[in-house]
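J.: Pasted the sequence and its predicted model underneath.
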Amino acid sequence: MAPYEALYVQVIDKIRDRIKSAQDRQKSYADQRRKSIEFEVGEKVFLKVAPIKGVLRFGKKGKLRPRFIDPFEILDRIENVAYRLALPPRLSVVHNVFHVSMLRKYVHDLEHVISYDSLEVQKDLTYEETPLEIVERKTHALRNKEIALVKVRWKNHGVEEATWEKEEEIKAKYPELFG
């Protein structure tokens, strides 16, 4: 073996050792935060759905809070991290196998349940947020300009979850609210 080849082998071994130690460090961080979640067949779980992002509310108060729909019974466990659920005929367009991250343990409390009958849930488990009405108006004064704001109440959400949006953006997207 030529001297430069031995040097390359040493460099490659050093890089492999560094990558291995970095992977071990990252794995230890991930393992500390990971929760082992398991469900039994016959148990009930909530199914996570999400509003479509980019409807002016992303990043706003209440927007990032997970939404869950009715408790569904677990029919079957598939591998370690997937479960088959008993979905009603209305959700027949949705595949009935879900990763454990999409499920939450059912705890009997009616405030946690969003009725999926009023939601138009798509195949990718999203639903579109649409505004119902403008609840309030105000002007936010900055140093050099003023911004007109409107408080919008959204479909599938209560008055307490209404959000402040820029009036010009809402007027451009939903002119029917300003009739």
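T.: Yep, that arrived.
J.: contacts, neighbours, all on C-alpha from now
T.: OK.
J.: Work out which residue lies at the spatial centre of the protein.
T.: A50 (5.1 Å; CA atoms, centre = their mean).
J.: That residue sits in which helix or strand?
T.: Assigned by DSSP states H and E, A50 belongs to strand 44-51.
J.: Which elements pack onto the following helix or strand past that strand?
T.: Following strand 44-51 in sequence order, the next helix or strand is strand 67-78 (DSSP H and E). Packing partners of strand 67-78 (3 or more CA pairs under 8 Å, 6 or more residues apart in numbering; DSSP states H and E): strand 44-51, strand 82-85.
J.: Tell me which of the ones you listed approaches Q26 most closely.
T.: strand 82-85 (24.4 Å; CA to CA).
J.: follow-up on the earlier one: does the residue nearest to the centre of the chain touch R65 like I think?
T.: No. The pair A50 / R65 is not scored as a contact, 9.2 Å apart, by CA atoms under 8 Å.
J.: Mind putting the helices and strands packed on strand 67-78 into JSON lines with distance to K105?
T.: Formatted as JSON lines, those follow (distance: least, CA to CA, whole Å):
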{"stretch": "strand 44-51", "distance to K105": "5"}
{"stretch": "strand 82-85", "distance to K105": "13"}
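J.: Use this one as the comparison:
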Amino acid sequence: MGDHVFLKVSPMKGVMRFGKKGKLAPRYVEPFEILERVGNLAYRLTLPVSMSGVHNVFHVSMLRKYVRDESHEIDHGTIEVNTDVTFVVEPIRIIDRSTKKLRMKEVDLVKVQWSHHDEGNASWELESDMRMKYPQLFGELGA
């Protein structure tokens, strides 16, 4: 009791669960807290209100142990969540530049650090798209 576990969700073809479809759908979701042991091989979990239609007792084959890691914890106070349970991510700065050589042309890319993410989660984006959507990022560079 008091430990946390991941809950296994079975993917179904054509059904979108947890925002992803097909191969990209997660196999395990959330770390849920164990409330009590029910029988030899079942546990009762604390589920959020959004999953109120799901029975809260699960067989051990549906659970995977969660080892707590401080890097997994998110400070929810800094993130503004919308009513549809989404949040807006804005670019903070450009970390790096690169030119990708394709067969017939070259494509300019920029590595962007996003809000609510650290530098390790920066992504490569097309420079032309970023200049169009976020010109303020390039104003300070003079490029």
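T.: Perfect, I can see it now. This one's a predicted model, so the numbers in the text were calculated from it and none came from an experiment.
J.: V159 of structure 1 touches R153, doesn't it?
T.: Yes. V159 of structure 1 lies in contact with R153 (CA under 8 Å); the separation is 6.0 Å.
J.: who's more crowded, these two?
T.: Between V159 of structure 1 and R153, counted using other CA atoms under 10 Å, the more crowded position is R153 (21 against 12).
J.: Which position in structure 1 pairs with V110 of structure 2?
T.: Aligning on TM-score structural alignment places V110 of structure 2 opposite V150 in structure 1.
J.: How about the contacts made by its match?
T.: By CA atoms under 8 Å, 6 or more residues apart in numbering, V150 of structure 1 lies in contact with 134-138, 164-167.
J.: Provide the aligned range in structure 2 for the longest helix anywhere in structure 1.
T.: Identified as the longest helix of structure 1 according to DSSP state H is helix 3-33. With TM-score structural alignment applied, helix 3-33 of structure 1 matches no range in structure 2.
J.: Now that helix: buried residues?
T.: When neighbours are counted by 16 or more other CA atoms under 10 Å, no buried residue of helix 3-33 of structure 1 is found.
J.: Just give me how far it sits from the chain centre.
T.: 34 Å (CA atoms, centre = their mean, to the nearest Å).
J.: and what of stretch 106-117 of structure 2?
T.: 18 Å.
J.: Identify the spatial nearest neighbour of the residue nearest to the centre of structure 1, chain neighbours not counted.
T.: Excluding its sequence neighbours, the residue lying closest to A50 of structure 1 (CA to CA, 6 or more residues apart in numbering) is T126, at 4.8 Å.
J.: top helix in structure 2 by residue count?
T.: Assigned via DSSP H, structure 2 shows its longest helix as helix 127-133.
J.: mind listing what's buried in whichever helix or strand comes after it?
T.: Next along the chain after helix 127-133 of structure 2, taking DSSP H and E as the criterion, comes helix 136-139. Applying a neighbour-count criterion of 16+ other CA under 10 Å, one finds L137 buried in helix 136-139 of structure 2.
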